[in-house]
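In: Predicted model, plus sequence, below.
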Amino acid sequence: MRQIILDTETTGLRVDDGNRILEIAALEMVDRKIVAEHTLHLYINPGRDSEEGALNVHGLTTEFLSDKPKFTAIADEFLAFVKDSELIIHNAPFDVGFLNAELGLLGRGKITDYVANVIDTLAMAKDQFPGKRNSLDALCDRFEVDRSARVLHGALIDCELLAEVYLALTRGQDSLLIDFQPDDSPTGLASANANRAARKPLTILQPTADELAAHATYLDDLDKIVKGQCLWRAIEDPAPAESGTVQ
């Protein structure tokens, strides 16, 4: 399935206040690789000024956007680009809310009418790093993604950063399958056996006392967050078996 990394910039934070989309960027990803020649980047005349806070974030002035097309003029191009794909968005409810508002003004339903699925990387990050900062900037720092070129928020550069963050967030899901090519031929089996024989034994590193203490503290914090339902605690300290008399 095609995946589309998507981001928007808007005139303000609340769609209910009449704010509009003024920039859309989308990058296509196939088999976990960005298709560089298949990128969508559109500036849009929102028909209103940006709120001061939003303008400070994206820097797209009313004057700059005055000669850009309205959303109605780019709707077909945008929908054709994302059709039947899986959208990957950071804080998806925000962007989806604005896209639904724009499509609603045109009587064209909701974005989920056109795409197969929407993945929210913010929700993914919160699951993986409960209690931590999970903004795009914070995740870039956590995964050592270079964001030095990001002076202002822009939809295109945010998509490029999010693509790397998404790959980092999901790397464990396919790590066991990377570079695995089934081959039952004698040549293939011989090559596989030779590769196994050439591998060095795995080095097993035992945790230090400080690392064990840090791990215990992390589990304590996690157990508080999930209100005593931490599975690791249950594994490490199973409930005692019911006592009985052995005949």
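Out: Cool, the structure landed.
In: hey, let's count contacts and neighbours off CA atoms from now on
Out: Noted.
In: Tell me which residue lies nearest the centroid of the protein.
Out: Centroid-nearest residue in the chain, with CA atoms, centre = their mean: Thr121, separated by 3.0 Å.
In: Distance of that residue relative to Glu52?
Out: Using CA to CA, to the nearest Å, we find Thr121 at a distance of 27 Å from Glu52.
In: With Ile74 instead?
Out: From Ile74 to Glu52 the distance is 26 Å (CA to CA).
In: what do you get for Leu162?
Out: Between Leu162 and Glu52 the computed distance is 25 Å (CA to CA).
In: Compare the two (neighbour count), which wins?
Out: Leu162 (24 against 11; other CA atoms under 10 Å).
In: tell me the contacts of that one?
Out: 5, 89-90, 136 (CA atoms under 8 Å, 6 or more residues apart in numbering).
In: this is the comparison structure:
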Amino acid sequence: LVIHNAAFDVGFMDSEFARLKPVRKTADHCGIVDSLAIARKKHPGQKNNLDALCKRYGVDNSNRDLHGALLDAEILADVYLLMTGGQTALSLDAGSGDEGGDGGIRRISGERAPLAVVRASSDEASAHDEFMAMMEKQAGETVWSRLQATE
């Protein structure tokens, strides 16, 4: 994963993983690259937020009003490649595997333990029902209530 300010986001992801049994951490499943740490090394003493990096590297972020995960991920991909001098062209040709290398592809097993189902407690379910009632009172019928009516 390439994450700008990884400690912040990984903290949230690890909090969610902590609900699983056995407890897992993001780093147990993948490598984590903090693009903010790279930017701070490369540009010490300068602003290194995503907007500043876009300006510095000429990446168009004109569609970015506020933080939006999908757009930020696309922008970060461009910034990261420019900042690190990484891949500059898309090539899906990883070779046939006969060249002695694996083309940079790490093969992993498709075998997985079944996912734990974490159900809402009765308090959480009640809070959800109250919230949905408030939403319907303010905005009218919700998609959620339509889906529940068809079940």
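Out: In hand now; what should we look at? Every value quoted in this text rests on a predicted model; they were computed, and no experiment measured them.
In: Now the TM-score, please.
Out: Remark: TM-score between the superposed chains equals 0.55 [TM-score structural alignment, normalised by the length of the second structure]; 87 aligned residues with a CA RMSD of 1.6 Å.
In: what's the single longest helix in the second structure?
Out: When the second structure is parsed with DSSP state H, its longest helix is helix 122-139.
In: what does that helix correspond to over in the first structure?
Out: Aligned by TM-score structural alignment, helix 122-139 of the second structure falls on no residue of the first structure.
In: So Cys159 of the first structure versus Leu87 of the first structure, what's the distance?
Out: Applying CA to CA to Cys159 of the first structure and Leu87 of the first structure gives a distance of 11 Å.
In: Equivalent analysis for Leu79 of the first structure, please.
Out: 12 Å.
In: Between these two, which is the more surrounded one?
Out: The neighbour comparison of Leu79 of the first structure against Leu87 (other CA under 10 Å) goes to Leu87, with 27 against 14.
In: which is the next helix or strand following the helix or strand hosting the more buried one?
Out: Using DSSP states H and E, Leu87 of the first structure sits within strand 86-89. Downstream of strand 86-89 of the first structure, the next assigned helix or strand under DSSP H and E is helix 92-105.
In: anything in contact with each of Cys159 and Leu87 of the first structure?
Out: 5-6.
In: can you give me the helices in the first structure?
Out: Under DSSP H, the first structure gives helices at 52-58, 62-65, 71-82, 92-105, 121-128, 136-142, 155-169, 171-174, 186-198, 209-225, 231-236.
In: Tell me which of those approaches His41 of the first structure most closely.
Out: helix 155-169 (6.7 Å; CA to CA).
In: in that closest one, what counts as buried?
Out: 155-166, 168-169 (16 or more other CA atoms under 10 Å).
In: What range does it cover in the second structure?
Out: Against the second structure, helix 155-169 of the first structure falls on residues 69-83 (TM-score structural alignment).
In: next one: stretch 209-224 of the first structure
Out: Using TM-score structural alignment, stretch 209-224 of the first structure pairs with nothing in the second structure.
In: Alignment lookup: the residue nearest to the centre of the first structure to the second structure.
Out: Per TM-score structural alignment, Thr121 of the first structure is aligned with Ser35.
In: quick one: contacts for that match?
Out: So Ser35 of the second structure contacts 2-6, 80 (CA under 8 Å, 6+ apart).
In: Ile5 of the first structure too?
Out: With CA under 8 Å, 6+ apart as the criterion, the residues that contact Ile5 of the first structure are 26-29, 87-89, 159, 162-163.
In: And it, how close does it get to Asp141 of the first structure?
Out: The gap separating Ile5 of the first structure from Asp141 of the first structure is 19 Å, by CA to CA.
In: Same check on Ala190 of the first structure?
Out: 43 Å.
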